[in-house]
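S.K.: Sequence and predicted structure are below.
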Amino acid sequence: MNRALTVARLQFVGWRSVVGWPWGILALSFSINLALFSAMNENDDFEPTTGGLMSIYVVMFVASINAITQEFPFALGLGVSRRSFYLGNVIHFAGQAISYAAVLYLLAVIEEATDGWGVNLRFFGVPFPLVEHPVLRFLAFAIPFLLLGFIGIAIALVFKRWGVNGLLMLSTVALAAIGGLVVLATWRGWWSAIGGWFADQPGWALLVGWPALLTLLLAGLSYLTIRRATP
């Protein structure tokens, strides 16, 4: 466990990229959206909702890939086991997810209290209309960080384990699977049923429940893969 904690602390050596880039890009996205909708000067009934919040999640997704591709060989060179490296990254991403979600939740509360920063803008509080319980709202911010983090880890481990051919094969299989499902759903006329299923799901299931299950699945697969990954 001590080695795992050391790996987790190692992630913060380059704190500018770990903290600065995600929040810097999010601040830029927020500023652009706020300026845009302030300039539009719409009526009070207009409540714009943007996807700018996704910017911080995308940056964290990229950071999770970098953590494996760049730091994995370095850590193994220092004598860190694959298990310790993996657990260290899990601790790191869990800590980031909790702390970042807390800040986003606070910003969403401020946004709600100020009537969308004075222009009815819904930027941080996107999950609020779907979930009402404070804990679920917090998890709605935190779980996507973990999900995208493990997706990034899984992609990076495929590259470390099987190289470029592995990535190309993964992309091909994913494209074929998604394309096949789209064709099948169109052929069988399932789109209305699929839409109804999503509509019937409670907000917490869509934002917390299903993403959490997928995160656990990816975490297990990533652990099995890293045991055979090469630097």
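M.R.: Cool, the structure landed. Note that the structure is predicted; figures quoted are calculated from it, not measured.

S.K.: Only C-alpha atoms from now on, for both contacts and neighbour counts.
M.R.: OK.

S.K.: counting contacts, what elements does the longest helix along the chain pack onto?
M.R.: In the chain, taking DSSP state H as the definition, the longest helix is helix 134-188. Helices and strands touching helix 134-188, by 3 or more C-alpha pairs under 8 Å, 6 or more residues apart in numbering; DSSP states H and E, are helix 54-77, helix 82-113, helix 210-226.

S.K.: Out of those, flag the one nearest Phe37.
M.R.: Among those, the nearest to Phe37 by C-alpha to C-alpha is helix 82-113 (14.4 Å).

S.K.: Just the buried residues of that closest one, please?
M.R.: 82-94, 96-98, 100-102, 104-105, 108, 111-112 (16 or more other C-alpha atoms under 10 Å).

S.K.: got the angle for it vs helix 54-77?
M.R.: Per axes from the mean of the first three to the mean of the last three C-alpha atoms, to 10 degrees, the angle that helix 82-113 makes with helix 54-77 is 160 degrees.

S.K.: Okay, one more to line up with it:
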Amino acid sequence: MTDLLAGTAASVHPRSAPARIWNVVRLHLIDRRTYIGIPWLIVEMAFVITVFIAQIIGFTTGGLGTPDAIEGQRYSWAVLSPQWYLVIVGVQAISFGFPLALGFGVTRRDFYLGTALLFVLISAVNALAFAVLTQLEQVTEGWFIDTYMFNALWLGLDGFWWTCSRSS
């Protein structure tokens, strides 16, 4: 009996720290909808509502293409809606996922680093996507209907491609 246990113990290889941390990221991403799908569904719904409200304002005030109307749309908080959702998801990842991860033998340090890595990766992908959407919004002059959502005050006045192309 001891030889059998000794044989299995010798075949177990301890995982490296990066592998353990990556396993925590994978544990969180078992339900990808929570971290990827729902935030982009929120962005989509906020965009539809923004277009709807902007069109109502445009019809009642005589047009959306005026500088005042465009400047007024820069104060929209719709682009921040997925970030607030992800803050709540981060809190829930710790409170609900941590006991499960401890049951799998994950250390507190690895769980923290894996969760932090997940949210850094999500933030980087979302920042790149918002930068591209901001540029598309600028190039199409408000999605061809003078409606602006992604070019909010805190995301830059004109965007990096738009500024570079106008300065040359």
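M.R.: Done, it's in. Keep in mind it's a predicted model, so treat the numbers as computed, not measured.

S.K.: circling back: for the helices and strands packed on helix 134-188 of the first structure, which one sits closest to Asn2 of the first structure?
M.R.: That would be helix 82-113 among these, by C-alpha to C-alpha, at 8.5 Å.

S.K.: Pull the distance from the longest helix of the first structure to the chain's centre.
M.R.: Centroid displacement of helix 134-188 of the first structure relative to its chain, using C-alpha atoms, centre = their mean, to the nearest Å, is 11 Å.

S.K.: And stretch 51-67 of the first structure, by the same measure?
M.R.: Using C-alpha atoms, centre = their mean, the distance between the centre of stretch 51-67 of the first structure and that of its chain works out at 6 Å.

S.K.: if we can go back for a sec, kindly calculate the angle that the longest helix of the first structure makes with helix 54-77.
M.R.: Using the same axes, to 10 degrees: helix 134-188 of the first structure against helix 54-77 is 100 degrees.

S.K.: Show the subsequent helix or strand relative to helix 134-188 of the first structure.
M.R.: Sequence-wise, the next helix or strand downstream of helix 134-188 of the first structure (DSSP states H and E) is helix 191-200.

S.K.: Kindly name the residues of the second structure that line up with that following helix.
M.R.: Helix 191-200 of the first structure lines up with nothing in the second structure when matched by TM-score structural alignment.

S.K.: so what does that helix touch, helix or strand wise?
M.R.: Partner elements for helix 191-200 of the first structure (3+ C-alpha pairs under 8 Å, 6+ apart): none found.

S.K.: the inter-axis angle of it versus helix 134-188?
M.R.: Going by the same axes, to 10 degrees, helix 191-200 of the first structure makes 170 degrees with helix 134-188.

S.K.: got a list of what the corresponding residue of the first structure for Ile56 of the second structure touches?
M.R.: Structural correspondence for Ile56 of the second structure with respect to the first structure (TM-score structural alignment): Ala39. Ala39 of the first structure sits next to no residue when contact means C-alpha atoms under 8 Å, 6 or more residues apart in numbering.

S.K.: got the helices and strands packed on helix 134-188 of the first structure as TSV, with distance to Gly180 of the first structure columns?
M.R.: TSV is the format used below for those (distance: least, C-alpha to C-alpha, whole Å):
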stretch	distance to Gly180 of the first structure
helix 54-77	26
helix 82-113	33
helix 210-226	21
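
S.K.: wait, which of those is closest to Gly163 of the first structure?
M.R.: Ranking those by distance to Gly163 of the first structure, with C-alpha to C-alpha as the measure, places helix 54-77 first at 11.0 Å.

S.K.: Outside of the closest one itself, which residues are in contact with it?
M.R.: 7, 11, 18, 21-23, 25-26, 29, 82, 85, 89, 144-145, 148-153, 155-157, 160, 231.

S.K.: Could you do stretch 57-68 of the second structure as well?
M.R.: In contact with stretch 57-68 of the second structure (C-alpha under 8 Å, 6+ apart) are residues 54-55, 69-70, 145-147.

S.K.: Show me the one in the residues you listed that has more neighbours than the rest.
M.R.: Thr147 (26 neighbours; other C-alpha atoms under 10 Å).
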